[in-house]
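**Q** Dropping the sequence and predicted coords here.
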Amino acid sequence: MSDSFSTRRQLSVNGRDYTYFSLPVLAERFDIARLPYSMKILLENLLRHEDGGATVGKDHIEAVARWEPKKEPDTEIAFMPARVVLQDFTGVPCVVDLAAMRDAVGKLGGNAKQINPLIPSELVIDHSVQVDVFGRPDALDLNGKIEFERNKERYSFLRWGQKSFENFKVVPPNTGIVHQVNLENLARVVMGREVAGELQAFPDTVFGTDSHTTMINGIGVLGWGVGGIEAEAAMLGQPSSMLIPQVVGFKLTGQLPEGATATDLVLTVTQMLRKHGVVGKFVEFYGDGLQHLPLADRATIANMAPEYGATCGIFPIDAESLTYLRLSGRSEEQIALVEAYAKAQGLWHEPGQAHAEYSATLELDLGEVKPSLAGPKRPQDRVLLENVHSNFQESLGPLIANRKPKGVGCAIEELNGEGGNQPQASHLAAKPVSKIRIQEQDAELSDGSVVIAAITSCTNTSNPAVMLGAGLLARNAARLGLKSKPWVKTSLGPGSLVVTDYLKKAGVLDDLEKLGFYVVGYGCTTCIGNSGPLPEEVSKGIAENELVVASVLSGNRNFEGRVHPEVKANYLASPPLVVAYAIAGTVNIDLTQEPIGKSSDGKDVFLRDIWPSNKEIGDTIAATVGPELFAQNYADVFKGDTRWNQIASPDGESFQWEESSTYIKNPPYFDGMTMQVGSIDDVHGARVMGLFGDSITTDHISPAGNIKKDSPAGRFLISRGVQPADFNSYGSRRGNDDVMVRGTFANIRIKNLMFGGEEGGNTLYYGKDGAAPEKLAIYDAAMKYKADGVPLVVFAGKEYGTGSSRDWAAKGTNLLGVKAVIAESFERIHRSNLVGMGVLPLQFKDGENAQSLGLDGSEVVSVTGLDDGKAKTATVTAKKADGSEKTFEAKVLLLTPKEAEYFRHGGILHYVLRQLAAKKAA
C-alpha cells in the first residue's frame, strides 16, 4: 500500500490506537478546507487505497484535492465502499450470481472459495411481505405465515448463503425495512477494523442494492444505490469506477412551520432539485437550518435522493448525529470513535461555520414549506394539499378519454376543474358511480375514490414525528367518532419493531387500529407493489365502470403500475395525511376547506380540527422514544424467529441447484465462458424491440409486482405446474432467469409507441420472409429474433431507467438480445447496470429523439464507428422498408476506461471472474 503524501497517522480512542490517513496533513499541501464534506470522504478513500497507480495513484489524489467545482466531470477515480447492504428482492439474485460464480470460476481454473465477500455484506429481508390480510388484529401473523409459505425456497437459499459465505449476514423477516435497519443498527458512521494486520479507522461508506440506500446519508455516511452486479463486484474486492462528481450545495435556513412535516419538506426539496437538474451529481445540505432538523428529518430528505436524481443527498456529522447514535443504542465506545475521528479529520460540522465551495447552490427557508402531496404518477410532481382535488381532475381527462361507462349508477354532471389555472371543461361528461356492498354497508365508488391508504416505506416510517403525528391524528379522529371509509384498504407497515413499540408506548397504536391501520408486516409492502389484492367488491366496482381510483401512501415511489394494477392515480403523502385521506375516502376533496367527515353527533369535522400541534408531537416523542427500545429490539438482530429457524437449508460451499425450482436457478450468463476477452463491436442489421417515450422506469422494464396468468411469465409458471394463486410476484422470483426474462418489459402500463398510446408489453416482429409484421409479447418476439440471429435495439426518451436500482432491468434486457439502448438521457444506476451487463447505452444529441428523426420502429438499425469502445460518438443508421435511410450521431456512454474494459469482457461479473481465475492460475 502506498502513501505518497505521508498522511498515515495514529489516533488514540478508548485506550486503543487506530491508524488513519490524515486529511489535515494533506491540507498542508492543498486547500482541503474548501472541499465539500462528501469530497473529503472520497479523498480519504483514495488516500487509504493508494496502490502505486494500479487502481489508485498519486495523480488521482491530487485531482480530488484540487477539485474544481464548476468543471464538467472528466477524471476517473476508483471508489471502494467499506461495506455492502442488500435487500432480498435484489439480494437474492446477488447471492444467486455469487453461487453461479463459484461454479464458473472452477471451470476457468480457479477455486470456489475465491468467491466470497471480502467486506461486510448484510442482507435485510424486507421486500417479500405482502398485504394479503388487513384491517384486523391478526393481520401481522397471517401475512407472516403467507410470506413464509410463498418464499420458503428463497429463504432456504439465503440461509445456505449465510452459512456458506464469509462476511455475509442475513437479517430475517419481521425485523424492519432495510434502510431503517441500516440507520438504526447496521451503520457504523466510522469504521474501526483490522486491515492488513493493523487496526484502522476510516469513514463508513456503503453500496446498497436498493436506490434508497441514500437514506444513510442523513447520518453522514456516504453511500448510494448500485445495481446488484456492481454490488457483487464490490463484495469481491473490486473498486467502482466513477467520475469525480460535481457537488450541489443546498442551503437550509429557518425551521418548519406549524402543520408542516418532513414529508412536505422532502417533496419540496425533490421538486426543486429535479427542476435544477442533479442527475449524476452529489447533493450536500448545509446552513443554519440543520440545527432545527432532527436526524430523522435528515434521513427522510436523504432517502429520496433517487427521486430528485442525485447520486447522494448527504448531511455532515455533527452533534445531532451523536445524539441519534446514543438514542439508537450504539455503544459509548463507538460514539467516542465517531466524534474523535470526525474532529481529527475536519469532518465535524458546527453551526455557523464557513461553508464549502460548491458547483451550484440552492436555498430553501424551511418556514416556507407547506403541506403537500406528490402525484398522481411521479414523486417530483408536488401538489399543495389545497390543490390535490384539482390536480386529480386535471389528470383524469386523458385516463377516461376512451372509457365507455356501463351506466350503472351514473350521474350526468359538468366536469369542471377548480382552482388555479386549471382548464375548464366545456362539455357534459358522465361521472359513473359503482354501487357496492362492503363490510355490511352500502357504498359508492367513483373516480378519485381512495381504495388504498398505506403507511408504508422507509421514507417516512423511520421518522417518529410523522409516525406519532399519524397516531395522534387518529386519536383525535377516533374521539370524534370518525372512521375510515369501508372501501379503503388500510395498512400500517412500520419501518422497524422500534416504531411499533413507541406507538404502543404513546398509546396511539390502538387509535390507529380503530381506523383500520393494523400492523400488516415489517417491510416495504405497498411502496414496492406488495399492496396485495383489493377486496373483491372494490375490484368489481372499479371494473364495472372503468373507474380511475386512487391510492395515498407514505412511500417514495408512485410510478405507473407500481402500487396496484387497478389503481391509476397514486399520491405520496405524510403518514398523517394518509390517515386523513382514509377518513375522507377520496382525493376529489379540498381538505383545507371542506369537512373531512362528520362527528358522532353529526357535526362537520375539518382536518384542522384533528391535526396535532408540533408541540404535542414533540412532547410525545420525548416521552416515548428512548435507547431501551432500540437495545431490546436489536439485541439478536440476526437470529430470527421460530419460522425462520425452522427452515431447512443445504450445506456445502457450492449450491446444489434444483432443476424443478421456479425460484432459484443457475443463470446462463457464464455459459460457454472462456478466458478469452472479447471486443466492442459495431451492431449491424438490428430490429427495434421497443420505441418508448420519456420516464420509462425500472418498474416498466422489470416489474416487481403481480404476474398475469396470460403473460409469458405466467404461461411459463403454469407450464411448470405453478397455479396462478401461487405465482407470488416478479420481485420474489428474481432468482430465476426463466421467469424474469419473460417479465422484462411486461409492465401492463408500459407504452410501446409502435402502437400509439396502447398499454402493454408488446412489439412488432418483422420476419425474414418479408411477411406483414406480427404483434407479439416482447419476450415472444425477442425469442423469434434470437432464433433468426437478429440483434435488437431500444429507442427511448428522457430519464430512461429511473426508479429502483434493479439489476434485472439490465439483465433481462441483455437476455432478450438487446445490444444497444438509444435514449435522450439515462438514470445513473441503470446506465451503469446496462454497461455491467454488456448492453451499450447511447445518447441522442441534444434536441434530437426518435420522433424528431422520424423513426417509427419499423427500421433496420446499425451502430457503427465504436472503435472497440474508444469512440466518444457512434453513427446510427436506420433503414426503412422503402430503402430510405436516416443517419445520426449518438454519444457513447462508456464513461470511463474501466467501463469499456468491463464491456469487452461481456460485463463486470465476467471481468471479475477472469481476474480471480487468472490469480489462481498464477
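**A** Received, thanks.

**Q** can we go C-alpha only for contacts and neighbour counts from here?
**A** Noted.

**Q** so who does H349 touch?
**A** Residues near H349 by CA atoms under 8 Å, 6 or more residues apart in numbering: 316-318.

**Q** Tell me how far it lies from Y286.
**A** Note on H349: its distance to Y286, by CA to CA, to the nearest Å, is 9 Å.

**Q** Please compare the first structure with the one that follows:
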Amino acid sequence: MIPGRDSLKTKKTLSAGGATYAYYSLAEASKQIGDISRLPFSLKVLLENLLRFEDDRSVTTDDIKAFADWLKTGKSTREIAYRPARVLMQDFTGVPAVVDLAAMRDAMKALGEDPEKINPLAPVDLVIDHSVMVDYFGGPGAFKKNVDREYERNAERYQFLKWGQGAFDNFRVVPPGTGICHQVNLEYLAQTVWTADYKGETYAYPDTLVGTDSHTTMVNGLSVLGWGVGGIEAEAAMLGQPVSMLIPEVIGFKLTGKLPEGATATDLVLVIVEMLRKKGVVGKFVEFYGPGLDHLALEDQATIANMAPEYGATCGFFPVDEETLRYLKATGRSDERVALVEAYAKEQGMWRSKDTPDPVFTDTLELDLTSVIPSIAGPKRPQDRIDLAKAPQGFAAALDKEYGKADEAKKRFPVAGEKFDLGHGDVAVAAITSCTNTSNPSVLIAAGLVARNAHARGLTVKPWVKTSLAPGSQVVTDYLDAANLTDDLDALGFNLVGYGCTTCIGNSGPLPEAISQTINENDLAVASVLSGNRNFEGRISQDVRANFLASPPLVVAYAIAGTMNVNLTTDPLGQDKDGKDVFLKDIWPSNKEIAEVVRENVTAKMFAERYADVFKGDEKWQAIDAGDGQTYRWPASTYVANPPYFEGMTKEPKPVEPINSARVLALFGDSITTDHISPAGAIKEDSPAGAYLKSHQVPVQEFNSYGSRRGNHEVMMRGTFANIRIKNQMVPGTEGGVTKYVGTGETMPIYDAAMKYKAANTPSVVFAGKEYGTGSSRDWAAKGTILLGVRAVIAQSFERIHRSNLIGMGVLPLQFKEGDSWESLGLTGDEEVTIHNVDKIEPRTNLTVSVKFANGETKDVDVLVRIDTADELDYFRHGGILHYVIRNLAA
C-alpha cells in the first residue's frame, strides 16, 4: 500500500491493543467536505479508500466531495477508482490469472528485464475448491476416493499452482481438500480491519477485496466490503490498478424481531432473496440495519451476505458491532486484532449499536423476522420461494407448466436390477453443500440432530437418493465429531465426500447408471434438494430437471422422504421400528437445543488448530514436484499453456494498428451475455475444442470441462462464441457458434472463420445490439475475443464491466448513437468495415466507421468511443492492461 497525497490532511494516529496505527480519518474529512456521519457504512469504506489513495489523477478531491453530495439524493453519476486491499481467487478462475502472471514473467525476461519484478502488488489468496467431484458417496471411503480422483484429473493444474505458490511474492495457495474459498476467507483470511507497513508506519484501514467468484460477498457478513469480479478485473487489482465503478445506490434492508421456532437462517435468506429480486437491486449495494441484527449470529449474517448475487446486488453489507467482535474471537483471531477492529470502527463512525442513528439510504425495505417460515426455492431460480407446506403444489405446477408431464404425475417406472421404481418428483440428489450454509454451525448442527433423531427412530434414506456432505472447512468435521453427530449422518448416507463446492457448481458427479438410464429412457422430471445458492436449469446434474434450495436439515428430511410429492409439515416421513408414523416435527430439534450444541462443541481452539498450517496441504500436495524456477517451464499440457498475448512485445508501445477493410465475424441482437460469449460447461466432442483435445490424444471421457481448462487458451478460444444458444444473424435461423465465412460463403464455426481471417492478416469486428456483455464468466469473454482477432465490438450499449474488460485486452468498444444500429445500416455480414483514426482516439469522442457493401456502395456512421477514462486509454494504447503493467515495471 502506497498512501496518496492527502490534500485534505486527514491522516491521524490511533492506539489499540498496545500498538499505534496511522489511519485516514473520516471525521477530519467531514470538516472539509460536509457532514458524512449518516453515510451508509459501506460507502464510508469506499470514502476511506479514496482518502488513502488520492493522487489527483485516478482519485481527485472532487471524487471525495461527491460522497457528501450523495447524501442529498442517495445516488450519484460519479465514477471512482477503488483499490481493494486484497484479492481472493478460486482455482477455476484463478488458474488463468496465474497463467497470465507467469506469461508476464516470460515477457519481462524477453525484454531483457528481471522477471522477478512481476509479482502481485496486492496480497492474493487462491483456494483450490472448485475441482472436487462427487464420484463416490454414501460410504466411509468416499472422501479419500474423491480426493484421489481429483488429483488424477487435475495433476497438471495443481503442479502449476504449486509452482506459483513458490515463485510469486504476495501469493498464497490453500491446497485441495481444505475448504471453500468463502468459508476459509470468513473463518481465517478476513481481518475486518487490515494493516500494512509503509516507511516505518503501520497503517490501519478497512479490509476490502475483490474475488473471482460471485459469492465473495459472504464476507460482507464480517463487515468486509467485497464482491465478485471477472478475472481481468482481479488481475488488474492484484497488479495495483484501480477498479472503476460508479458510487452506487445503497438499498437499506431493515430487520426487526427474531426468528421463530423452527425457522433457520436458510429460510430467512430465501425470503430476503425473494423480496430483493422483486425490489430490483442489480448494480446496487444492499446494507442491513435495524434492531433485528441484535438477534442474528454473524454466521447467519454471512449466510445472507453470501447470496447477494442471487438477489442481484453487488454486495450485502453488515456493519461492525459486538457480534463482529464475538465472531473474531470465536474463530481464533488475535486479541490485538480484535482490539484494533473495535477501536478503528468506533473512531471512524463505522460501529453499529442500538444508539446509532440509521444511515441515509437511496431506498429501504423492511422484514419482521418473526414472519419467516420454513421454505424451499425452485425448481430453477433462487428467488422462486415456496412455503414448505406448499412444496407438493409447487412441484405439481412445475410438472405441468415447465415439463408438460402432469398426466404422468403418478406413473412409476422400474429400475433395472433394483427393487425400487422411479417417478416424477423423486429426489435423486440430496446434498449438504456449498458455502451458503456450510459456514453456519446452527444449520449444520440442526442437520446432524435431525439425522440423529431419524436414525434413532429407524428411518433410512430412500435407495434412489444420492446423498453427500461437502463442508466448507475442516472445522465443520471437528464440531460434528465433537457433538457425536457424524455417525448418525453417515448412517443416513451423508458421509463426507470432500471439502469443496461440489453439487452447487454442478460437480455432483454421475448418478448410478441404472437410475440415470431409467430417468432418460422415460424422460422423468426428478429433483435435487441442496443446501446451496444456485439451482439454475441444467446446473446440478444433466439427469435432474428440478432443483430446490433448502436448509441442511430439510435436505436430510427430503432424502428420507425421497420425493417432492410430500408435505413435510403434515405427511409422515416414514415408519419407525414399531410401524408407527414418524413426522418431521417428531425429529426436528428446538432452537434452544441447536444453540446449546453449537455453544458446547464449536470452539476457538478448533479454528486455531485447523488453520495453523492451512497452506501446507496433505501428503499428495506436498509430493507434487513443481520446480523452483522464477519462470515456468510450460510442459506440454492441455490444461495450462503459455498464452500468445505478449509475442513480439516491445519496451515502448507501437502506434495502434489501423482497422481497414475488416470482416464481420458476427451480427448479434440484444442481451448477448458473457455466458453466450465465454466458454462454459461440458466440451462437446464435435466442437472445435473437442477436435483440439482429440488431436492431442485426450479421450472424450477425460475432456473435463471448459472451467477446468481455463488455463489453456487453445481450448478456450475455440469455445468463445460457441454457446449452443447464441444466435448469429449472419446465419439466420441457426443457433450455436457458427458464422458465414465471406471468402467462400460457407457456414462454419466462428473459431474456424476467425482463424482464416487471421491467417490472411484480415482484422475482424463484431456488431451487437443493446446490453452487450451482461452476465458472469467475464474474463474469457474478453480474452477469447482478442485471441480470435476481433479488433472492435460495435454495439448499441455495453455492460460496464465487460466494456472495461474488452479495453483491458486491447479490444476497442464503440457505441452506436441513439437511433443507429447494424440493422438500420442494413448489414448482412458481407460488408468490409474501416474504422478511421483509431490511433488518435481520446476518451468519449466520436469516430467514423465506413461500411463498404458487397455492391460497392459505402455508408459512414459516427459512433462514440467507449473508452471512458485516461487510464483506459493508456491500457488500450499499450495493447491491454497487462502490457501496460509490464512496461511500467520494466521502466
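**A** That came in fine, so what should we check first? These numbers come from a predicted model, not from an experiment.

**Q** Work out the TM-score between the chains.
**A** Overlay of the two chains. TM-score (TM-score structural alignment, normalised by the length of the second structure): 0.90; 883 aligned residues with a CA RMSD of 3.5 Å.

**Q** so which of the contacts of H349 of the first structure comes closest to S649 of the first structure?
**A** Among those, I317 lies closest to S649 of the first structure (CA to CA), at 41.6 Å.

**Q** how about the closest one, what's its match in the second structure?
**A** Here I317 of the first structure is matched to V320 in the second structure, going by TM-score structural alignment.

**Q** I'd guessed its match sits against A345; true?
**A** Yes - V320 of the second structure lies in contact with A345 (CA atoms under 8 Å); the separation is 6.8 Å.

**Q** what sits in contact with each of the two?
**A** What both V320 of the second structure and A345 touch, as defined by CA under 8 Å, 6+ apart, is the set W351.

**Q** higher neighbour count, those two?
**A** Counted by other CA atoms under 10 Å, V320 of the second structure and A345 do not tie: V320 has more neighbours, with 23 against 19.

**Q** ok, the nearest residue in space to that one that is not next to it in sequence - contacts?
**A** With CA to CA, 6 or more residues apart in numbering as the criterion, V320 of the second structure has its nearest non-adjacent residue at 5.2 Å, and that residue is W351. Shown in contact with W351 of the second structure (CA under 8 Å, 6+ apart): 319-321, 342, 345.

**Q** Name the SS class of the residue of the first structure positioned farthest from its centre, please.
**A** Going by CA atoms, centre = their mean, the residue of the first structure most distant from its centre is D601, 45.2 Å out. In three-state terms, and counting by DSSP: H, G, I helix; E, B strand; the rest coil, D601 of the first structure is coil.

**Q** Distance of it relative to A900 of the first structure?
**A** With the distance defined as CA to CA, D601 of the first structure ends up 71 Å from A900 of the first structure.

**Q** What ranges does the stretch 501-650 of the first structure have for its helices?
**A** Along the stretch 501-650 of the first structure, the stretches classed as helices by DSSP state H, counting those that start in this stretch are 509-514, 536-544, 575-584, 607-610, 614-624, 627-633, 642-645.

**Q** Point out the one among the ones you listed that comes closest to G277 of the first structure.
**A** Closest among those, using CA to CA: helix 575-584, at 28.2 Å.

**Q** Is it correct that A482 of the second structure is in contact with V598?
**A** No - A482 of the second structure is beyond contact range of V598, at 10.1 Å (criterion: CA under 8 Å).

**Q** Tell me which of the two has more neighbours.
**A** Shown here are A482 of the second structure and V598; by other CA under 10 Å, V598 has more neighbours (20 against 15).

**Q** Could I get the contacting residues of the more buried one?
**A** Going by CA under 8 Å, 6+ apart, V598 of the second structure touches 441-442, 445.

**Q** quick one: which of those residues sit in helices?
**A** 441-442, 445 (DSSP state H).

**Q** Show me which of the residues you listed is closest to G139 of the second structure.
**A** Using CA to CA, those come closest to G139 of the second structure at I445, 20.5 Å.
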